[in-house]
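Visitor: sharing a sequence plus its predicted fold:
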Amino acid sequence: MRVIDSADAAAAGAAAAAVREGLLVVLPTDTVYGLGADPRSPRAVDRLLTAKGRGRDKPSPVLVASVAQAEELARKAPDVAKALMAEFWPGALTLVLPSERLGWDLGETNGTIALRMPNHPAALELLKEAGPLAVSSANLSGRPPAATVGEAVEQLGGKVAVYLDGGPCPGGAPSTIVSFDGGLMRVLREGGVGRGELARFGDVA
């Protein structure tokens, strides 16, 4: 287990190396600290779910470094989803999109993938180095999400290979989660992006 200042020039590389080995990393985001794993590795995703004490019925969303990275994973994204990416990413908006038969085992996703681009430089640097990451909040299920790396260490300890310390995360509202039914946007969880903001792009349910 290593705790590394996210401002260290070698931090993203060390965390990316751990990801490639199928190990877990903790990273700061624009909301709370996240627990990340390689989404291509069923063993790594299982390790993430086991570390949290979380079931497969709650599949992990995937963080990306760019809109282009997202479009590689969800090539059938509707035009309204692309417009939302352009407007609100990086930021607190998660989009549930068709997953294009990626072959990733993220849990019970029903053929979809939940994508978000976080607004945090350390997270984006890691995502550029490691590629997309399956991420959940860095806490044990049923306990508050970690706002500091110390809180993440206290809850997850040696289950995580590398902790990136980016200082306190701002917390606040979680990301808004939106799925799509034709041209209709369905809000699955209200958060940092309000319904009024979404309504500028189409009908909202």
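Guide: Perfect, thanks for sending it.
Visitor: contacts, neighbours, all on C-alpha from now
Guide: Noted.
Visitor: show me what contacts the residue most central in space within the chain?
Guide: In the chain, the residue lying closest to the centroid (CA atoms, centre = their mean) is L63, at 3.6 Å. The contact partners of L63, by CA atoms under 8 Å, 6 or more residues apart in numbering, come to L115, R116, M117, P118, L127, P132, L133, A134, V135.
Visitor: among those residues, name the buried ones.
Guide: Among the contacts of L63, those classed as buried by 16 or more other CA atoms under 10 Å are L115, R116, M117, P118, L127, P132, L133, A134, V135.
Visitor: stretch 89-109: end-to-end distance?
Guide: Taking CA to CA, to the nearest Å, the first and last residues of stretch 89-109 lie 23 Å apart.
Visitor: now swap in stretch 98-117 and tell me
Guide: OK, stretch 98-117 end separation, CA to CA: 17 Å.
Visitor: and the comparison structure, right after this:
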Amino acid sequence: MIERLSATPEGIAAAAALLDAGGIAAFPTDTVYGIGCRAGDDAALARLFAAKRRPAEKQVPILAASLEQASALGYAVDDRVRALAARWWPGPLTLVLGAQEGAASRSQAFRVPDHPVALSLIERSGPLATSSANRSGEPETYDADDVLVAFADDDLLDAVVDGGRAPGGRASTVIDMSGPGARIVREGPITREQLAETVGRID
């Protein structure tokens, strides 16, 4: 049975403890509800993919509370990345960062969500590998009731933090900063022109 937790300090602490123990939880973000597990917990990530019925070879982004959390996982942060994060985080910008020694993959997408519940949870639990809280190919979820319906037929999702209705909106802009240049991977709310004001030329 999926545990429904309130978006209070006590509920967020309970969700963080569940994540620390290898669980997976859903929570609101600044677009839709997400489903996440501790970054680097391979067993929990496998459960997340199983819950979504999504191929395990597809990488998922990591939601962090700060650029320092991304760097601590072994990914490269340079002056361009710092400038982008200073201007657009928290917010609708996903940064793809290149690996340094000790990183789990050659590159990784990171974002800091602009939502108080998500940020509170990540600050307590650490960075979370996160995907949208829905079965692969099915509609996205916008509140805890949606999540409970979407994952009702198995026991892979442990809990949902009920933070009210997520605001919706466009998915984030994704920019690849893992190499010497900058490349737009996905258009979103932040335009190429706005990004170029910060990093200069974009391929």
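Guide: The structure has been received and is ready for your questions. Small disclaimer: the values here were computed from a predicted structure and weren't measured.
Visitor: where does the TM-score land?
Guide: Scored against TM-score structural alignment, normalised by the length of the second structure, the superposed chains reach a TM-score of 0.92; 199 aligned residues with a CA RMSD of 1.6 Å.
Visitor: all helices for the first structure, in order.
Guide: In the first structure, the segments counted as helices under DSSP state H are 11-20, 42-52, 67-73, 79-88, 121-130, 149-156, 195-199.
Visitor: can I get these in CSV with distance to P174 of the first structure?
Guide: Shown next, in CSV, are the helices of the first structure (distance: least, CA to CA, whole Å):
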stretch, distance to P174 of the first structure
helix 11-20, 24
helix 42-52, 18
helix 67-73, 20
helix 79-88, 14
helix 121-130, 16
helix 149-156, 17
helix 195-199, 14
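Visitor: nearest to F180 of the first structure, of these?
Guide: helix 79-88 (8.0 Å; CA to CA).
Visitor: how much does the closest one stray from the second structure?
Guide: Comparison of helix 79-88 of the first structure with the second structure after fitting gives an average deviation of 0.8 Å (mean CA distance after the TM-score superposition for the first structure).
Visitor: give me the stretch of the second structure that that helix matches.
Guide: Across the second structure, the stretch matching helix 79-88 of the first structure (TM-score structural alignment) is residues 79-88.
Visitor: now the matching stretch: how far from the chain's centre is it?
Guide: The chain centroid and the centroid of stretch 79-88 of the second structure are separated by 18 Å under CA atoms, centre = their mean, to the nearest Å.
Visitor: now do stretch 185-192 of the second structure
Guide: On CA atoms, centre = their mean, the centre of stretch 185-192 of the second structure falls 17 Å from the chain's centre.
Visitor: contact partners of it?
Guide: P92, L93, R170, A171, S172, T173, V174, I175, D176, I184, I202.
Visitor: just tell me the aligned range of it in the first structure.
Guide: Stretch 185-192 of the second structure maps onto residues 188-195 of the first structure, going by TM-score structural alignment.
Visitor: show me what counts as buried in that stretch.
Guide: For stretch 188-195 of the first structure, using 16+ other CA under 10 Å, the buried residues are G191, G192, V193, R195.
Visitor: and of those, the nearest to D57 of the first structure?
Guide: Taking these together and measuring to D57 of the first structure by CA to CA, the closest member is G191, at 21.4 Å.
Visitor: ok, the closest residue to the closest one other than its chain neighbours to Y33 of the first structure distance?
Guide: Ranked by CA to CA, 6 or more residues apart in numbering and with sequence neighbours excluded, the top spatial neighbour of G191 of the first structure is T176, at 4.1 Å. Distance of T176 of the first structure to Y33 of the first structure, given as CA to CA: 17 Å.
Visitor: more neighbours, those two?
Guide: Between T176 of the first structure and Y33, counted using other CA atoms under 10 Å, the more crowded position is Y33 (32 against 20).
Visitor: isn't that one up against V26?
Guide: Yes - at 6.7 Å, Y33 of the first structure counts as touching V26 under the criterion of CA atoms under 8 Å.
Visitor: hey, what's in contact with both of the two?
Guide: Joint contacts of Y33 of the first structure and V26 (CA under 8 Å, 6+ apart) are A138, V149, A152.
Visitor: okay, now the second one: neighbour count?
Guide: It stands for V149 of the first structure. 25.
Visitor: go ahead and confirm it touches L35.
Guide: No - with contact defined as CA under 8 Å, V149 of the first structure does not count as touching L35 (10.9 Å).
Visitor: if anything else comes up later, I'll come back, but that's it for now.
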